[in-house]
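1. The amino acid sequence is not available; the structure is as follows:
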């Protein structure tokens, strides 16, 4: 399932993984709602123990119930695909890719899925950074 190579060790402490909506298309959603969502950010807070690699920041939030379908972390680059259940319908697919070092990661995630009115797509810029002890 996962292909990983030893990479830089991240500092223990509090980390934020911030996702910012850069593009969004949801059939049937009012245009003003979509415009309001563009540029909005949400941070996922994580606490890392000592001697963790970037893979610890890429683990999906357990509350979301997502499954890691594939993952490659090597040579300063990462790529990951996830399947995340919805209350109704087929799971959403998330494809993430970017670069990392000992200070965190930067990359992009594309979320695709199906709504009752058709296919949806959300593109997020993502950044992980240490915010404290």
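-> Everything's here; your move. Please read these numbers as outputs of a predicted model, since none were measured by experiment. Numbering: from 1, shown residues only.
2. C-alpha from now on. contacts and neighbour counts both.
-> Noted.
3. neighbours of residue 51, just the number please.
-> 10 (other Cα atoms under 10 Å).
4. Presented hereafter is structure B, for comparison with structure A:
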């Protein structure tokens, strides 16, 4: 718990008070917009384009006080490093560096708008695949779905 709270505090701007969000269950829907993955079959890339994946997050009451920053915290399993984050005035921008199993790290940028009801934005990933440079663009939106988290 302390580890997660520490990470949240790292990405929360100190200059402005956070606009808190509702605690509980949140869904973050990521939809593939554009995929450039060298070596991947074209039909597979066409199938993936437009597909969505939903990530479920449980935001504690303490984390909810940090606002949208609680939703932008990367999954600890990904072992991403937050390089920069700016959250103010209804807009957010974030850059991350995430390791890959093979090859150099993946560079990720996120930007968009937020309110107390969630966020909408675009995520861009760039890195090196075994057969060349890859680039993935994803649209994301977050919304509150329930007042209590499942146990």
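-> Arrived safely, thanks for sending. Everything numeric here is computed off the predicted structure, so don't read it as measured data.
5. can you map out the strands along structure 2?
-> 24-36, 52-59, 81-88, 91-98, 106-115, 118-129, 132-146 (DSSP state E).
6. In structure 1, point out the residues matching the last one.
-> Applying TM-score structural alignment, one finds that strand 132-146 of structure 2 aligns to the residue range 118-132 of structure 1.
7. with structure 2 superposed, average distance for that stretch?
-> Its aligned residues in structure 2 lie a mean 0.4 Å from stretch 118-132 of structure 1 after superposition (mean Cα distance after the TM-score superposition for structure 1).
8. thinking again about what came up before, can the strands of structure 2 go into TSV with extra columns for mean neighbour count?
-> Shown next, in TSV, are the strands of structure 2 (neighbours: other Cα atoms under 10 Å):
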stretch	mean neighbour count
strand 24-36	19
strand 52-59	16
strand 81-88	17
strand 91-98	19
strand 106-115	19
strand 118-129	19
strand 132-146	18
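9. what angle sits between the longest helix seen in structure 2 and strand 91-98?
-> In structure 2, taking DSSP state H as the definition, the longest helix is helix 2-11. Here the directions of helix 2-11 of structure 2 and strand 91-98 differ by 130 degrees (axes from the mean of the first three to the mean of the last three Cα atoms, to 10 degrees).
10. Residue 75 of structure 1 -> structure 2?
-> By TM-score structural alignment, residue 75 of structure 1 lines up with residue 89 in structure 2.
11. Same check on residue 33 of structure 1?
-> Looks like residue 33 of structure 1 aligns to residue 44 there (TM-score structural alignment).
12. Relative to residue 33 of structure 2, how far out is that match?
-> 14 Å (Cα to Cα, to the nearest Å).
13. for structure 1, which residue is closest to the average position?
-> Centroid-nearest residue in structure 1: residue 109, 5.7 Å away (criterion: Cα atoms, centre = their mean).
14. Return the residue of structure 2 aligned against it.
-> Match for residue 109 of structure 1 (TM-score structural alignment): residue 123.
15. do the same with residue 60 of structure 1
-> With TM-score structural alignment as the criterion, the equivalent of residue 60 of structure 1 in structure 2 is residue 74.
16. For that match, give me its contacts.
-> By Cα atoms under 8 Å, 6 or more residues apart in numbering, residue 74 of structure 2 lies in contact with residue 80.
17. how about a cut-off of 10 Å?
-> Residue 74 of structure 2 sits next to 7-8, 80-82, 96, 98 when contact means Cα atoms under 10 Å, 6 or more residues apart in numbering.
18. Give me the neighbour count for residue 16 of structure 2.
-> Residue 16 of structure 2: 10 surrounding residues under other Cα under 10 Å.
19. For it, which non-adjacent residue is spatially closest?
-> residue 88 (7.0 Å; Cα to Cα, 6 or more residues apart in numbering).
20. is it true that residue 47 of structure 1 touches residue 13?
-> Yes: Residue 47 of structure 1 is in contact with residue 13 according to Cα atoms under 10 Å; the separation is 5.5 Å.
21. any idea how far residue 81 of structure 2 is from residue 109 of structure 2?
-> 12 Å.
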